[in-house]
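Colleague: turn this into a model:
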Amino acid sequence: MHASCHNVTNIPRTESKEWSLEVPPSQSHHNKGRPKNKPGDSEKTKDHLDLKIESKSIQDKLFCTVQQVDSAMLLEEVKSLVRDGYTALMDQRCRSAEQAFSQLLSILNPPELKQLNLRIINYVVIIYGHATALLGIGQPEALTKAEDQFNKIIEQYQEERFDCLAYYGIGKVYLRQNRFSDALDQFMKSQTMVSRKIVPGVLTWPTTSQVIEETRKENLQLILKNCIEECKFPPEPDAVCRYQQCHGHSKIQIFFTDPDFKGFIRITCCQQCRVEFHISCWKKLKTTNYSDKNDKDFLQELCFTPDCTGLISKIVIFNSSGLVKCEFEQKITKPKEPPRANIKQKCSSFRKLEMKQEKKNTKKMCTEGCTECC
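Modeller: A predicted model of the protein is given here:
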């Protein structure tokens, strides 16, 4: 044991100022590896902690200042974009309006609206502005996105009582697509909500004093009345697709003003029957029933109208621009019907016979009178 203790005490000491190997044998195992604080270390630690706290406080203040600056800058950007968006809408510059509202939706986060002194209803108004701009663009893809945005308002923001305007918006989308019966259904929903006073009240574009006119109850009522009237008495379609499996289109009625108008084919027979198809439906019909027969080869074929015995005499194909792409015609002479025989029928009515006899007597008396005068 002495040898081992002697060996321990004779181990060369390190020059470390914080560690010492000279410990009593009884404590060598327990204190091995523990630092030994020197006088003044606690003060240094305290100063270090104070410095950290002070640094953290400065950082927090700087962060708050930066955050305030960022919020102020963001609010100014929001104001600018809102102004750009609604003025573009009023000027019917729908693409510019769509860009402004789209940018607003990308930089705004609903949970953080309070930092900008905005509310959820302001965010809903921006969605509505974006959808309205897409509606104004009027292309098929834009109309689909507009409908999605209006539906988003209905599904996610019911508490804001904005549904009447969202249904009105969807109705406008369908009206733009010439889907009059579908549009009527949406307008009627909106009208019902307005009549029951389920409305958001008069609203302005966020951060401005510019009133959104359709949020005025009386204005929306008048707009809905006119839209409903238009849907109840729609214009005559330019064509009606007669393909029985016409499922690839939103409707069988075809208008030159359809956003997705791609043309149609019109087939006329010598009996003046007129049959029309979407271009895609016509291609399907030919592939299914006629082995991709050429259009021109349908001339002088039997009319597509059931119970008509006429022959096809004219085929006109309209392209997506509404212009005649090609036209085929074959004059077909109608068989002459035998002339009807003229049969003189004797008067069978007793009164007519009497009148006829009276005329004869009168004529005879006049003749005799004239003879005597001579």
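
Colleague: only C-alpha atoms from now on, for both contacts and neighbour counts.
Modeller: Will do.

Colleague: could you measure from residue 277 over to residue 249?
Modeller: In this structure, residue 277 and residue 249 are separated by 11 Å, where distance is defined by CA to CA, to the nearest Å.

Colleague: actually, residue 67.
Modeller: Distance, residue 67 to residue 249, by CA to CA: 52 Å.

Colleague: also residue 98?
Modeller: Here the criterion is CA to CA. By it, residue 98 lies 27 Å from residue 249.

Colleague: compare neighbour counts for those two and give me the winner.
Modeller: Applying other CA atoms under 10 Å to residue 98 and residue 249 shows that residue 98 carries more neighbours, namely 26 against 13.

Colleague: buried ones in the helix or strand encompassing that one, by neighbour count?
Modeller: Secondary-structure assignment from DSSP states H and E places residue 98 in helix 94-107. By neighbour count, and taking 16 or more other CA atoms under 10 Å as the criterion, the buried residues in helix 94-107 are 94, 95, 96, 97, 98, 99, 100, 101, 102, 103, 104, 105.

Colleague: ditto for stretch 182-202
Modeller: When neighbours are counted by 16+ other CA under 10 Å, the buried residues of stretch 182-202 are found to be 182-188, 190-191, 193-194, 198-200.

Colleague: please give me the structure for this one as well, since I'd like to look at both together:
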Amino acid sequence: MQFNHEDDHYHQKHDTTIRYATDGIPRLSVTNLPRTENEVCSLDFPPSQSHQYKGRSKNKPGEPEKKQDHLDLKIESKTIQDKLFCTVHQVDSTMLLEVVKSLIHDGYTALMDQRCHSAEQMFSQLLNIIDPSELKQLNLRIINYVVIIYGHATSLLGIGLPEALTKAEDQFKRIIVHYQEERFDCLAYYGIGKVYLRQNRFSDALNQFMKSQTMINRKIVPGVLTWPMTSQVIEETRTENLQLFLKNCIEECKFPPEPDGVCRYQHCHGHSKIQIFFTDPDFKGFIRMTCCQQCRVEFHTNCWKKLKTTNYSDKNDKDFLQELCFTPDCTGLISKIVIFSSSGLVKCEFEQKITKPKEPPRAIIKQKCSR
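Modeller: Prediction:
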């Protein structure tokens, strides 16, 4: 049997071309989905290609037909790529819509169950995959996107850690700055107030709550809203509910609890406030000194370290016993030092009994009774 070497060479070229065309087909996923509007996917050949098939010129005498077949194969491969691209694009668009629906459902469900870490992850993913300039492709409006931002901020608020609270405040402020037309500011101010309340910044929180209350009184509200793509109502968007929430928060801010300590460091600027609460999200402990006259003086741990470094050459804490009280005009001596750790427990305690000097007895004057 004889082998035709030209045919063998011809098949090799075909194999090479087929592998190249197949390797060029893009693999799309939800995260890198190309976003196009009004894209029509047709399974028909483009007019230019149809024309090529109709008007195919005959080969010149003596020219092998394999070159023309090679060109035809390239055209067919390109057409297959276009068909597959359109099909995958349609499938991924549907998948993206389903992913968004699922994340919204899981996000607000976790938020209602107070699983704030899970809720934050869901809303964070939504903000990453949704382009606010292309909401129409997902049948969403701007107000729906604002609700997702609000859900993310509320989740961060529920986490309650210092960094999370800072991010929550930024998200609420983002709503106020960029989406005023959606009339959502009353809820954003309410959210910022909740952040400050969580930080035990009662006067700052009261200011935000009053702004929210003013907007409600002036009917600047978004109306009753649901979580996007669901029928689940967001309870805070009911005006009567928000007014009740505000009433309770305002009352708490007007009559706050007594602080567990008050930092007396003159340059206490490293903290949001001088009042110290064990419930502060950024609580890192404090030191309390009591003198024999029952004066109590507290310092943030960091403030106390700065004070010692600046004025007392890093003197040991215990050595402050029997020193003059830090309270101005007090002549008492420090008799007790208690250091609280970041856990709120007593880390160490020093005490020195100081006997008060006895005051000289008053002179007794006997008066004669006059008759």
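
Colleague: care to give me the TM-score?
Modeller: Comparing the chains after superposition, counting by TM-score structural alignment, normalised by the length of structure 2, produces a TM-score of 0.77; 309 aligned residues with a CA RMSD of 2.8 Å.

Colleague: how much does the helix holding residue 98 of structure 1 stray from structure 2?
Modeller: Its matched residues in structure 2 lie on average 0.7 Å from helix 94-107 of structure 1 after superposition (mean CA distance after the TM-score superposition for structure 1).

Colleague: hmm, who's touching the following helix or strand past that helix?
Modeller: Heading C-terminal from helix 94-107 of structure 1, the first helix or strand you meet, by DSSP H and E, is helix 120-137. By CA atoms under 8 Å, 6 or more residues apart in numbering, the residues outside helix 120-137 of structure 1 that reach it are 85-86, 89, 92, 94-95, 97-98, 101-102, 104-105, 110, 113, 142-143, 145-147, 149-150, 153, 157, 160, 166, 169, 172-173, 205-206.

Colleague: residue range for helix 120-137 of structure 1 in structure 2?
Modeller: On structure 2, the counterpart of helix 120-137 of structure 1 by TM-score structural alignment is residues 142-159.

Colleague: excluding its backbone neighbours, what's nearest the equivalent of residue 223 of structure 2 over in structure 1?
Modeller: Residue correspondence, TM-score structural alignment: residue 223 of structure 2 in this structure matches residue 201 in structure 1. Across the structure, with CA to CA, 6 or more residues apart in numbering as the measure, the residue nearest residue 201 of structure 1 apart from its sequence neighbours is residue 215 (6.3 Å).

Colleague: try residue 352 of structure 2
Modeller: Looking at residue 352 of structure 2 with CA to CA, 6+ apart, the closest residue is residue 335, at 5.0 Å.

Colleague: how about the one you found, secondary structure?
Modeller: strand (DSSP: H, G, I helix; E, B strand; the rest coil).

Colleague: would you quantify the distance from it to residue 291 of structure 2?
Modeller: With distances defined as CA to CA, the gap from residue 335 of structure 2 to residue 291 of structure 2 amounts to 5 Å.

Colleague: next: residue 104 of structure 2.
Modeller: When CA to CA is applied, the distance between residue 104 of structure 2 and residue 291 of structure 2 equals 58 Å.

Colleague: not counting sequence-adjacent ones, nearest residue to the alignment partner in structure 1 of residue 120 of structure 2?
Modeller: For residue 120 of structure 2, the aligned position in structure 1 is residue 98, judged by TM-score structural alignment. Spatial nearest neighbour of residue 98 of structure 1, chain neighbours left out: residue 133 (5.1 Å); criterion: CA to CA, 6+ apart.

Colleague: what is the burial count for that neighbour?
Modeller: 29.

Colleague: check residue 159 of structure 2 too.
Modeller: Other residues near residue 159 of structure 2 come to 20 when the count uses other CA under 10 Å.

Colleague: go on, residue 73 of structure 2?
Modeller: Other residues within reach of residue 73 of structure 2, judged by other CA under 10 Å, total 16.

Colleague: for it, pull up the helix or strand it's in.
Modeller: Residue 73 of structure 2 belongs to helix 66-112 when elements are defined using DSSP H and E.

Colleague: got the angle for that helix vs helix 116-129?
Modeller: Using axes from the mean of the first three to the mean of the last three CA atoms, to 10 degrees, the interaxial angle of helix 66-112 of structure 2 with respect to helix 116-129 works out to 150 degrees.

Colleague: from the contact counts, what lies against helix 66-112 of structure 2?
Modeller: The contact analysis (3 or more CA pairs under 8 Å, 6 or more residues apart in numbering; DSSP states H and E) places helix 66-112 of structure 2 against helix 5-23, helix 116-129, helix 142-159.

Colleague: how near is the counterpart of residue 243 of structure 1 in structure 2 to residue 309 of structure 2?
Modeller: With the correspondence set by TM-score structural alignment, residue 243 of structure 1 lines up against residue 265 in structure 2. Computed as CA to CA, the residue 265 of structure 2 to residue 309 of structure 2 distance reads 13 Å.

Colleague: tell me how many other residues crowd residue 320 of structure 2.
Modeller: Residue 320 of structure 2, neighbours per other CA under 10 Å, totals 18.

Colleague: then residue 232 of structure 1?
Modeller: As a burial measure, residue 232 of structure 1 scores 13 neighbours (other CA under 10 Å).

Colleague: tell me which residue of structure 2 matches up with it.
Modeller: In structure 2, the residue paired with residue 232 of structure 1 according to TM-score structural alignment is residue 254.

Colleague: mind checking which of the helices and strands packed on helix 66-112 of structure 2 is nearest residue 315 of structure 2?
Modeller: helix 142-159 (38.7 Å; CA to CA).

Colleague: and the angle from the closest one to helix 116-129?
Modeller: Regarding helix 142-159 of structure 2 and helix 116-129, their directions subtend 150 degrees when assessed with the same axes, to 10 degrees.

Colleague: average offset of helix 142-159 of structure 2 relative to structure 1?
Modeller: Following the fit onto structure 1, the mean deviation recorded for helix 142-159 of structure 2 is 0.6 Å by mean CA distance after the TM-score superposition for structure 1.

Colleague: any idea which helix or strand comes after that helix?
Modeller: Downstream of helix 142-159 of structure 2, the first helix or strand assigned by DSSP H and E is helix 162-178.

Colleague: who touches residue 176 of structure 2 in this structure?
Modeller: Counting by CA under 8 Å, 6+ apart, residue 176 of structure 2 makes contact with 184, 185, 188.

Colleague: if we take these, which one ends up nearest to residue 97 of structure 2?
Modeller: Nearest member of the contacts of residue 176 of structure 2 to residue 97 of structure 2, counting by CA to CA, is residue 184, at 25.1 Å.
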